[in-house]
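[1] Need coordinates for the following:
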Amino acid sequence: MSSLLFTPLKLKSIELRNRIVVSPMCQYSSVDGFANDWHLVHLGSRAVGGAALLIAEATAVSPEGRISPEDLGIWKDEHIEKLKQITDFIAGQGAVAGIQLAHAGRKASTYPAWKGRGQVPLDQGGWKTLAPSPIPFHHSEDTPLELDQAGIEKVVADFAAAAQRSLQAGFKVIEIHAAHGYLIHQFLSPLSNTRTDNYGGSFENRIRILLEVVDAIQNVWPAELPVFVRISATDWVENGWNEEESTKLAQILTDKGISLIDVSSGGLASNAKIPVGPSYQVPFSAKIKKETTALTGAVGLITEAQQAEDILKNKEADLIVMARELLRDPYFALHAAHELGDDVAWPIQYDRAKPAAN
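    As a prediction, this is how the structure comes out:
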């Protein structure tokens, strides 16, 4: 291949056919956590479209960990069957199936965007949320319940059980969701974590639950398969979680055997002012890649083939994690390869539509 974007990457025992990753994107299309044909087509079409790794949306490790009542879940064995159908299809297209395991914490029990805003009332299917400290995400929301030691231990155990089910469901990569203001991120940030026990205060205490989740997953997940962690590199708010802490955490996670840090930002503070624009989060990935031994994934309004190629050429990331552009164009990878002058295989069913090589 002439481009870096279409150079394979080996992560432990798996090899990605290129550097394009389908970012986990919530579909809010489940009933009781079950995957269905929407998820099959959503993920399957992007595997057909040439992406290397497809990470299923934030998948709740417990019912109370869902962002919305319509979230995908993996808290019971009955969820496995349909997920296995999806991962089998993805593998059949030469791609790798990953899953993002998540707990929404205080940002749980909310409406999908097209159904309204804010928290779902208890009498309409909502539930009481959990958090490291009794601080709501927004002043208009109910105060979450502060997790006690038993509650924290349950969260860690739920992640481990979800990892075991993920393996049975055929996933080859786990991504731990520690970003976007959800539960693990709530522990990381001093804005949402005011605890005075072993899980609050110092940097070492605030990262404790994440490290416990990592250990619990690694105890049940095969050593030859990768585990990623997604972080928000900054809260974009003064005195919040920041780039320096993210860089320090990235090295700790890498030393513990985490294969890649998926570097996003924001989501914790409702008053954050984020300068959104093309590649606006790439500098965070670049900093971590430069200052640690971690492999990184870059995300954030990456929409063009040459833009993605340049990020890799500049050694700002090792993977390109794409969201909205892959909603617009499930076949972005096939189109990008042609644009960059690489001759990649198309699905044989579509081969007659493949453009001539540049």
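[2] From here on, just use CA atoms for contacts and neighbour counts.
    Fine.
[3] So what would you say the end-to-end distance of stretch 137-148 is?
    Length of stretch 137-148, first residue to last, CA to CA, to the nearest Å: 19 Å.
[4] right, I mislabeled it, should have said stretch 180-191
    Between the opening and closing residues of stretch 180-191 lies a distance of 13 Å (CA to CA).
[5] Kindly report the same for stretch 174-182.
    Taking CA to CA as the criterion, the two ends of stretch 174-182 lie 17 Å apart.
[6] Contacts for it, please.
    With contact meaning CA atoms under 8 Å, 6 or more residues apart in numbering, stretch 174-182 is reached by 55, 58, 98-107, 163, 166, 184-185, 210, 214, 226-232, 264-269.
[7] Among these, which lie within helices?
    163, 166, 184, 185, 210, 214 (DSSP state H).
[8] Can you get me a residue count around the third one?
    Taking other CA atoms under 10 Å as the neighbour definition, residue 184 ends up with a count of 27.
[9] so residue 186 sits right up against residue 266, yeah?
    No: using CA atoms under 8 Å as the test, residue 186 is too far from residue 266 to be in contact (11.4 Å).
[10] okay, these two: which has more neighbours?
    Set side by side, residue 186 and residue 266 show more neighbours around residue 186, with 29 against 23, by other CA under 10 Å.
[11] Check which helix or strand the residue lying closest to that one once chain neighbours are set aside maps to.
    Nearest residue to residue 186, sequence neighbours excluded (CA to CA, 6 or more residues apart in numbering): residue 192, at 5.3 Å. Using DSSP states H and E, residue 192 sits within no helix or strand.
[12] I have a second one here; can you model it like the first so I can compare?
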Amino acid sequence: MITAKSLTLDTPFTIGGKEFRNRLIMAPMQQYKGSPEGYATEHHIQHYARRAKGIGMVIVESTAVSDNGRLWPNDIGIYSDRHADALKRVTDAVHAQDTPIFVQLSHGGRKSAPNVTKRLIAPSAIAYDDSYGKPAELTVSEIEALIENYRMAARRSIKAGFDGIEVHAAHGFLIHQFLSPISNHRSDAYGGSRLGRMKFLKDVLAAIRSETGRHYPVIVRISSTDYIEGGLNPQELAMMLKPLAEDGLLDAVDVSSGGLLPIQPDDIHPGYQLPDAAVIKQHLQIPVIAVGKIYTRSFADRIIRDGLADAVAIGRPLLEDPDFAQKMIGLKE
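    Below is the predicted model:
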């Protein structure tokens, strides 16, 4: 019998009914190798396949749901069937390692790359900084069109062979901009109260579910804090996420932080985001993923054993060493 105290990084776990062989996840990390049109390239095939062996799950880098929402000029996207066809080569290569792969669906909103963005948009006409410039406030019809972009991206994600979807609602991008009172000053149904500010995320998740059904894993990446008084905090995020999980719209939460404003945390130490993940986990009955300089097996095991999070995601070490996950898990050739 598996008890909480016997859980380790090796223990299988489930998200949305899908079982994963261990609790180590490759976090989404930008490659800056997409084609000018936003297609995944041979680099992505080799990069993800090389790092997939032994890890519990791969999450692909930010993948734009709209050509007007790319985070960088060399972002990849999934806003056409041709984009899905290019990504199918990536999922096939990762599946050859017997590893599940998720896509991270994103839209930059006011932080979309200026040199490839036709019209900068946001919940409210508030700039991130001078380099991005002031965005236009979205109309309700434009919001509805964006929700449709996410729905079609979900359909293409299934076509491309992804085993699940992570909705990017962190790091100051579009959904985060709706969630935070710092960037959302709307007075209509998509702003104001906590329920109003979470409506865009709820509508996006419902649109995605209309394509995936209930038993396809859908997770969300959130920023637990805006690092400023009056911004989001882990308690408020938990209250936003709880009804989404209870309604079956959400299967797990990936907890990061910051990005809404040009503010950095004072101390970036191993596990610096872990306390926020633990707070969120106290309120939810779905898995919580911790991330943030958790680079040793002993630390990861302790996090899982102590119930602070259900899984651990790593990013930068895998960029530097493709075999890092195998070493952390302790796999032998």
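[13] coming back round to it: in the second structure, what residue corresponds to the residue nearest to residue 186 of the first structure?
    Matched to the second structure by TM-score structural alignment, residue 192 of the first structure sits across from residue 183.
[14] aligned partner of residue 252 of the second structure in the first structure?
    Under TM-score structural alignment, residue 252 of the second structure pairs with residue 260 in the first structure.
[15] List the residues that contact its match.
    The neighbours of residue 260 of the first structure, taking CA under 8 Å, 6+ apart as the test, are 227, 228, 229, 254, 294, 295, 296, 297.
[16] Mind jotting down where the helices sit in the stretch 51-200 of the second structure?
    81-95, 140-159, 174-179, 194-197, 199-212 (DSSP state H, counting those that start in this stretch).
[17] Please identify the most buried of these.
    Most buried of those, by mean neighbour count (mean count of other CA atoms under 10 Å): helix 174-179, with a mean of 28.
[18] And that helix against the first structure, how far off on average?
    Compared with the first structure after fitting, helix 174-179 of the second structure deviates on average by 0.4 Å (mean CA distance after the TM-score superposition for the first structure).
[19] Show me what that helix packs onto, helices and strands only.
    strand 121-122, strand 164-169, helix 194-197, helix 199-212 (3 or more CA pairs under 8 Å, 6 or more residues apart in numbering; DSSP states H and E).
[20] so which strand or helix has the equivalent of residue 30 of the second structure over in the first structure?
    Aligned counterpart of residue 30 of the second structure in the first structure: residue 26 (TM-score structural alignment). Element membership of residue 26 of the first structure [criterion: DSSP H and E] is none; it lies in no helix or strand.
[21] okay, now the closest residue to residue 26 of the first structure other than its chain neighbours: neighbour count?
    What sits nearest to residue 26 of the first structure in space, not counting adjacent residues and going by CA to CA, 6+ apart, is residue 57, at 4.9 Å. Neighbour count of residue 57 of the first structure, defined by other CA under 10 Å: 23.
[22] One more: residue 9 of the first structure?
    Neighbours of residue 9 of the first structure (other CA under 10 Å): 17.
[23] Now check it against the second structure: what is it aligned to?
    Using TM-score structural alignment, residue 9 of the first structure sits opposite residue 13 in the second structure.
[24] thought its match was touching residue 7?
    No: the criterion here is CA under 8 Å, and residue 13 of the second structure misses it with residue 7 at 9.9 Å.
[25] And residue 44 of the first structure, what's its match in the second structure?
    In the second structure, residue 44 of the first structure lands on residue 49 (TM-score structural alignment).
[26] show me what contacts its match?
    Residues counted as contacts of residue 49 of the second structure (CA under 8 Å, 6+ apart) are 90, 93, 94, 96, 97.
[27] one step back: which residues does the match of residue 30 of the second structure contact?
    Per CA under 8 Å, 6+ apart, neighbours of residue 26 of the first structure: 57, 58, 71.
[28] Okay, the second one and residue 246 of the first structure: tell me how far apart.
    Counting by CA to CA, the gap between residue 58 of the first structure and residue 246 of the first structure amounts to 21 Å.
[29] do you know how far the aligned partner of the residue nearest to residue 26 of the first structure in the second structure is from residue 135 of the second structure?
    With TM-score structural alignment as the matching criterion, the partner of residue 57 of the first structure in the second structure is residue 61. To residue 135 of the second structure, residue 61 of the second structure is 24 Å away according to CA to CA.
[30] residues near residue 283 of the first structure, how many?
    Burial of residue 283 of the first structure is recorded as 16 neighbouring residues (other CA under 10 Å).
[31] For residue 289 of the second structure, see how far away the counterpart of it in the second structure is.
    Taking TM-score structural alignment, residue 283 of the first structure has residue 275 as its aligned residue in the second structure. Counting by CA to CA, the gap from residue 275 of the second structure to residue 289 of the second structure is 12 Å.
[32] now residue 132 of the second structure
    31 Å.
[33] neighbour-wise, which of those two wins?
    residue 289 (27 against 15).
[34] Contacts only, for the aligned partner of the more buried one in the first structure.
    Here residue 289 of the second structure is matched to residue 297 in the first structure, going by TM-score structural alignment. Shown in contact with residue 297 of the first structure (CA under 8 Å, 6+ apart): 260, 261, 262, 263, 285, 317, 318, 319, 320, 321.
[35] Repeat the analysis, applying 10 Å as the threshold.
    19-21, 228, 230, 260-264, 282, 284-286, 289, 312, 316-322 (CA atoms under 10 Å, 6 or more residues apart in numbering).
[36] where does it land in three-state SS?
    strand (DSSP: H, G, I helix; E, B strand; the rest coil).
[37] To which residue of the second structure is residue 71 of the first structure aligned?
    With TM-score structural alignment as the criterion, residue 71 of the first structure pairs with residue 75.
[38] Leaving out chain neighbours, which residue sits closest to its match?
    Residue 75 of the second structure's closest residue in space is residue 34 (CA to CA, 6+ apart), at 5.4 Å.
[39] hang on, isn't that neighbour packed against residue 74?
    Yes: contact criterion CA atoms under 10 Å: residue 34 of the second structure and residue 74 qualify, at 4.7 Å.
[40] Next, show the common contact partners of these two.
    With CA under 10 Å, 6+ apart as the test, residue 34 of the second structure and residue 74 both reach residue 40.
[41] if I line the two up, what does residue 316 of the second structure land on in the first structure?
    Checking TM-score structural alignment: residue 316 of the second structure goes with residue 324.
[42] could you list every residue that touches the nearest residue to residue 56 of the first structure once chain neighbours are set aside?
    Leaving out its chain neighbours, the residue that sits closest to residue 56 of the first structure by CA to CA, 6+ apart is residue 99, at 4.6 Å. By CA under 10 Å, 6+ apart, residue 99 of the first structure lies in contact with 23-24, 53-59, 83, 87, 163, 166-167, 170-177, 227-228.
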